[in-house]
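**Student:** no sequence on this one, just coordinates:
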């Protein structure tokens, strides 16, 4: 190190008031001491000076990895809620823009939208509870701060629900669909098919408006007025909607029994259940012929694991240390299981298993294979008692892939933890965005954890703090619960929890396909029933096909991650993300609308340069894994 200057930072700890004397500290120091001389400055100024003194500086690139993020597992229920909010809030913005495009009289409640964003940002702030939350969890400080923090997630959720329903109602007001219809909105920028759950009137069914075909339903619950049904919504247009019609229909039949109740089959997969462990024993990809599950592993696929130990301090489990002892942990795998039921529904096969684990926790595991999608859907419903003793919980995914290469999604790309981490990064647990995957032996598996963003690779968290990723087994553990964090998060959690996963596989891994799969898994289709109160003057549905797309983007590797009213009121903002890792060009079009002009702009919506319009479309260069922001203005009569 040849430079004369160094950067000194870290004058106080987090979450404390600024000390006024700090402002005068540099002058006081320099009056008192001849060496070293201190100077206030920003990073750009400091690094510029150091570069001049040092000459060429080494460059280190990589991902910093997580650390404090393991606190997310201390409040799994709230984590699941904010994870869902983070996807549905952009959906509300997109739906508001579509509603304005179709219904010029509509104005979104901007204060409610801004409030939902504000509460979501405050919820994501790095600590969730008082500094004494673990040392004194029954104190008023711990209780009040925890309740206030948790409420932000539920308040944002309620605001998002209101925004979505108001926007869907505005679209319904101008849609050709009449009372007795259900509008299904797709917030993603490509046509998609997805599993939906919906309340409809008891004794009713759903019919495709365009074809008149009855939609196969699975009845999940029957009440006195409503029944909850599950179905496959087919081919919902990009950033648009399609309409289904409600009709009095016979109650959907119960699931047909299977030849072997413990074996589920779809055109894409064959699943063998392990009833004793409440999980999956075998999963065969029927397109590649490969067994995906490591059948010699100690755990089954989707098996619940409860971990005890680590209470004796000091311990590396609760605080980073190179000298504290590594704790002795005990893994209690779910057992005493049974197959409750299985059968074939109108759109796939489904099974329900039950199991138990240490401390009396009960687990219900649903396994579903849709007939028209290459995916396996797992849902674990867990009931457990709260405990102040150190604990953690995982869901095991033991894959049978040799020499595995792991990847997981970041905000605009992906990370290989074996090669992309900075020196000193945490290598024991990781936070994923939409998906996590593993590849090996000409086989790839991608998994979308809907509710729990933490994962570990090869083993559970043991407090070893490895300095190199190394070669690990191909098992992925979904790290769903823990109270290891020593402060700032809940000391215990109990009650009912839901953890959902969607899995798929292929011979080859594709960044673009993984990104689309993850986006579909985490971004739900939204629905709204049109009632007679919504459209008093309407008597029946028109002959319209019931399909509409408000915005289309090609190629498919480019996603629309935001479509929102511009902050200054000039048009709409379209934010694009390239997901395949290739430089290219995107085409943006508004079907049925007249695009007047378009600008490339900054992320904070400052115009950079106008873009040429070609045949009513705008074309723009998009770099690999890059984010590009556009301002699009429609004609005066149709401007959003």
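**Tutor:** Noted; the coordinates are in hand. All values reported here derive from a predicted model rather than from experimental measurement. Numbers count the residues shown, from 1 in each chain.
**Student:** Only C-alpha atoms from now on, for both contacts and neighbour counts.
**Tutor:** OK.
**Student:** show me where the stretch 251-400 of the chain has strands.
**Tutor:** Along the stretch 251-400 of the chain, counting by DSSP state E, counting those that start in this stretch, strands occupy 263-265, 269-274, 279-285, 290-291, 303-308, 330-333, 335-344, 348-357, 361-370, 376-384, 391-398.
**Student:** want to throw those into TSV with mean neighbour count and distance to residue 12?
**Tutor:** Listed next are the strands of the stretch 251-400 of the chain as TSV, based on neighbours: other CA atoms under 10 Å; distance: least, CA to CA, whole Å:
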stretch	mean neighbour count	distance to residue 12
strand 263-265	22	58
strand 269-274	21	54
strand 279-285	23	49
strand 290-291	18	54
strand 303-308	23	35
strand 330-333	16	39
strand 335-344	19	49
strand 348-357	22	45
strand 361-370	23	43
strand 376-384	19	40
strand 391-398	23	32
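**Student:** just checking, what packs against the longest helix seen in the chain?
**Tutor:** The longest helix of the chain (DSSP state H) is helix 140-174. Here helix 140-174 touches helix 76-102, helix 110-124, strand 526-530, going by 3 or more CA pairs under 8 Å, 6 or more residues apart in numbering; DSSP states H and E.
**Student:** sorry, back to before: which of the strands of the stretch 251-400 of the chain sits closest to residue 3?
**Tutor:** Counting by CA to CA, residue 3 lies closest to strand 391-398 out of the strands of the stretch 251-400 of the chain; the figure is 47.0 Å.
**Student:** contacting residues around that closest one?
**Tutor:** 293-294, 297, 299-309, 460, 474-484 (CA atoms under 8 Å, 6 or more residues apart in numbering).
**Student:** Dump the helices and strands packed on helix 140-174 into TSV; add distance to residue 518 and mean neighbour count as well.
**Tutor:** Below are the helices and strands packed on helix 140-174 laid out as TSV (distance: least, CA to CA, whole Å; neighbours: other CA atoms under 10 Å):
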stretch	distance to residue 518	mean neighbour count
helix 76-102	11	23
helix 110-124	21	17
strand 526-530	17	22
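**Student:** this is the other structure I want to compare:
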């Protein structure tokens, strides 16, 4: 179809950083709102009116919080009049955030709507993917259209840009997606600078390419007038006037993104749109491995945030009693004072904001890779990292306070000098809990804790390690570690007789592998530009080096736990020591791998190997709010070389299955190491999972160096998992049992203060509510609707019965009964 109109959509691409420090950029975006109001406030005059779209909601949220009433009213009027659009994504996010973090951003839209702003569209720029579960979250937030202005560097779009399609959510609902051109053409084509000759030729060429496409049935062309962090001007209006003077048969006019999507979605009713379902696996997610330490800190922070919400909620429900207060502001000690309810809400909101700022897609400055030693590069990295560390500090402090308040609420038998463990979830849990004792040693306790409850356990005695040779029996497993092959070479489940380890794998379970580009490589990434690490240039080839050791295997046997340790290394690159822990009566196995790696600037990758003996495997991966089957539940041409997951992977196959989870490192490769393949199909004949800790295969805002000194934590269990098992396993890693060594006597509650029915079918997330109640957010991981009951077990509270749709979410507010 020939193009009959051009819609020019002005906006700025929202990077929290990149062109300047995040400390500067974040504040300036809120000031951009004021500038836009000044430019858009003139009376309407025609197709060359100044119109604007706020690509993300965060700057508008900040503006509405602080602006004078008359400026807020002006914004609402201009939105109502169609001169300005506010879109619904909080920021341009990566696939790091979990569903609960995304929910915070979508919940914030309520305040904008109360102020009279209409929000119907989400716009997402630069990033090459988006987590599948967010589609349902968009729809729940009243957003029915998505614009993806992909940056094609380091990846492929699922369809030719531009295109439209419908994306089906896990619930079966769908959003209209406009897969746009890269927004940066607005500057590259001279549009935002008012360069008429350049813009005329560029737009004419664009229309010719659209006209030559048999798969472009739209009569409208959307053109971006944008680039990274551009300060608003009206110079693009010169392009509209010049175009209309020269091309009266194909008029151009300014439009908001809402208006543009109204046109494009409306046209799509006249023909059949492609319809797809599954994960939009992000090719750019390999960047999560550029800052392994900071990503791990961020993931710890959100775990503390979840635990804080849960323990503070349990304390509120149980009725708080005296909490032993400390006299030193120290993280090993208790709180020195208890926060009031409004203080708690402000602190939780601050943590949420920092988590979202870290999960945003801007990882560093535009010279981080090319000038890795510049002060600006280091400052940008420091500012980005500060979001994770800020969230960590405040969330951990809240979690400690919440723990003390929870364990000293309720009534029951008094006990002291114990390991005290809180379960903030709706399900009875049995798992290993690692706890520090008196700041001098760590102990591992197999803890069985009922749902929404507190339990205590004796402090385990110190155990002296001894050398071990040959296979070792621990719990229901027999284990053989060979440091010469890097790790565990045999892991036999004695309950079934099944061998869990592939003997022909690259290395043993828990082994560390480094991939480096071979000397003398002629790949253009090496010889021309690192930007050529790209699907158009398959490769480069990587040499794989296994960290090995010659030292002894050490074993520590306690009353109920066995821990096996070994050391490996690669001279001149890294050293590692690993530990595998098994407890009697606990089906899970914990694996900790500590990597000590010095700074290097050569292209490289670091993996931890989990070579499961599963043939003809099918991989189920946990993304934000959903589980998808790798390959079969993905959008076309999305990443199959690597995936960024939340926490859990299910490996299913003819020879059994495995539930596997990672606490700290989100990147995985499946079946083998695929870096550089740029595969259109997942090649995975083995059930191996490779935890991709770190890499520096970048060209702009990711770190050029790789170094870390940190423990990475994993958990696994023999099982044949269904998708809901993977979702629960991931949730349990995100929100583990919270244990501390406690000297004071506690009044351990005799029963839980809350019950969610039907037991074991729903996931429940607790949070203190503003109304002095407790919000229970229920998530249904199953294919069928569930009639649920949230039942307070403490007098003076009421819950509710609700129906939760398949894969859906419902909130229940548990409140006090009026006296």
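**Tutor:** Noted; the coordinates are in hand. Fair warning: this is a prediction, and the values are worked out from it, not measured in the lab.
**Student:** so which of the helices and strands packed on helix 140-174 of structure 1 gets nearest residue 493 of structure 1?
**Tutor:** Residue 493 of structure 1 lies closest to helix 76-102 among those, at 8.1 Å (CA to CA).
**Student:** Alignment lookup: residue 312 of structure 2 to structure 1.
**Tutor:** Using TM-score structural alignment, the equivalent of residue 312 of structure 2 in structure 1 is residue 96.
**Student:** just to revisit the earlier point, the helices and strands packed on helix 140-174 of structure 1: which one's closest to residue 236 of structure 1?
**Tutor:** Each of those was scored for nearness to residue 236 of structure 1 using CA to CA, and the closest is strand 526-530 (10.7 Å).
**Student:** orientation of that closest one relative to helix 140-174 in degrees?
**Tutor:** 50 degrees (axes from the mean of the first three to the mean of the last three CA atoms, to 10 degrees).
**Student:** and strand 526-530 of structure 1, how far out from the chain's middle?
**Tutor:** Relative to its parent chain, strand 526-530 of structure 1 has a centroid offset of 23 Å by CA atoms, centre = their mean, to the nearest Å.
**Student:** Now tell me what touches whichever helix or strand comes after it from outside.
**Tutor:** The element immediately downstream of strand 526-530 of structure 1 (helix or strand, assigned by DSSP states H and E) is strand 547-549. Here strand 547-549 of structure 1 makes contact (CA under 8 Å, 6+ apart) with 236, 237, 238, 239, 240, 241, 242, 243, 591.
**Student:** how far does strand 547-549 of structure 1 sit from the chain's center?
**Tutor:** That offset, for strand 547-549 of structure 1, works out to 26 Å (CA atoms, centre = their mean).
**Student:** swap in stretch 290-310 of structure 1?
**Tutor:** Distance of stretch 290-310 of structure 1 from the chain centroid (CA atoms, centre = their mean) equals 23 Å.
**Student:** Could you do stretch 769-778 of structure 2 as well?
**Tutor:** Counting by CA atoms, centre = their mean, stretch 769-778 of structure 2 is centred 24 Å from the centre of its parent chain.
**Student:** Ok, stretch 510-524 of structure 2 next?
**Tutor:** Remark: stretch 510-524 of structure 2 is offset 28 Å from the chain centroid, using CA atoms, centre = their mean.
**Student:** nearest spatial neighbour of the corresponding residue of structure 1 for residue 450 of structure 2, skipping sequence neighbours?
**Tutor:** Counting by TM-score structural alignment, residue 450 of structure 2 corresponds to residue 237 in structure 1. Sequence neighbours aside, residue 191 is the residue nearest to residue 237 of structure 1 in space, at 4.5 Å (criterion: CA to CA, 6 or more residues apart in numbering).
**Student:** neighbours of that neighbour, just the number please.
**Tutor:** 17 (other CA atoms under 10 Å).
**Student:** quick one, what contacts the alignment partner in structure 2 of it?
**Tutor:** Using TM-score structural alignment as the criterion, residue 191 of structure 1 maps onto residue 428 of structure 2. Applying CA under 8 Å, 6+ apart to residue 428 of structure 2 gives the contacts 448, 449, 450, 451.
**Student:** how does it look with 6 Å?
**Tutor:** 449, 450, 451 (CA atoms under 6 Å, 6 or more residues apart in numbering).
**Student:** so of these, which ones are in strands?
**Tutor:** Under the assignment DSSP state E, these contribute residue 449 to strands.
**Student:** Would you mind putting the contacts of strand 547-549 of structure 1 into TSV with distance to residue 338 of structure 1 and neighbour count alongside?
**Tutor:** Output for these, formatted as TSV (distance: CA to CA, whole Å; neighbours: other CA atoms under 10 Å):
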residue	distance to residue 338 of structure 1	neighbour count
236	37	24
237	41	24
238	42	21
239	42	24
240	43	25
241	41	28
242	40	24
243	40	31
591	52	14
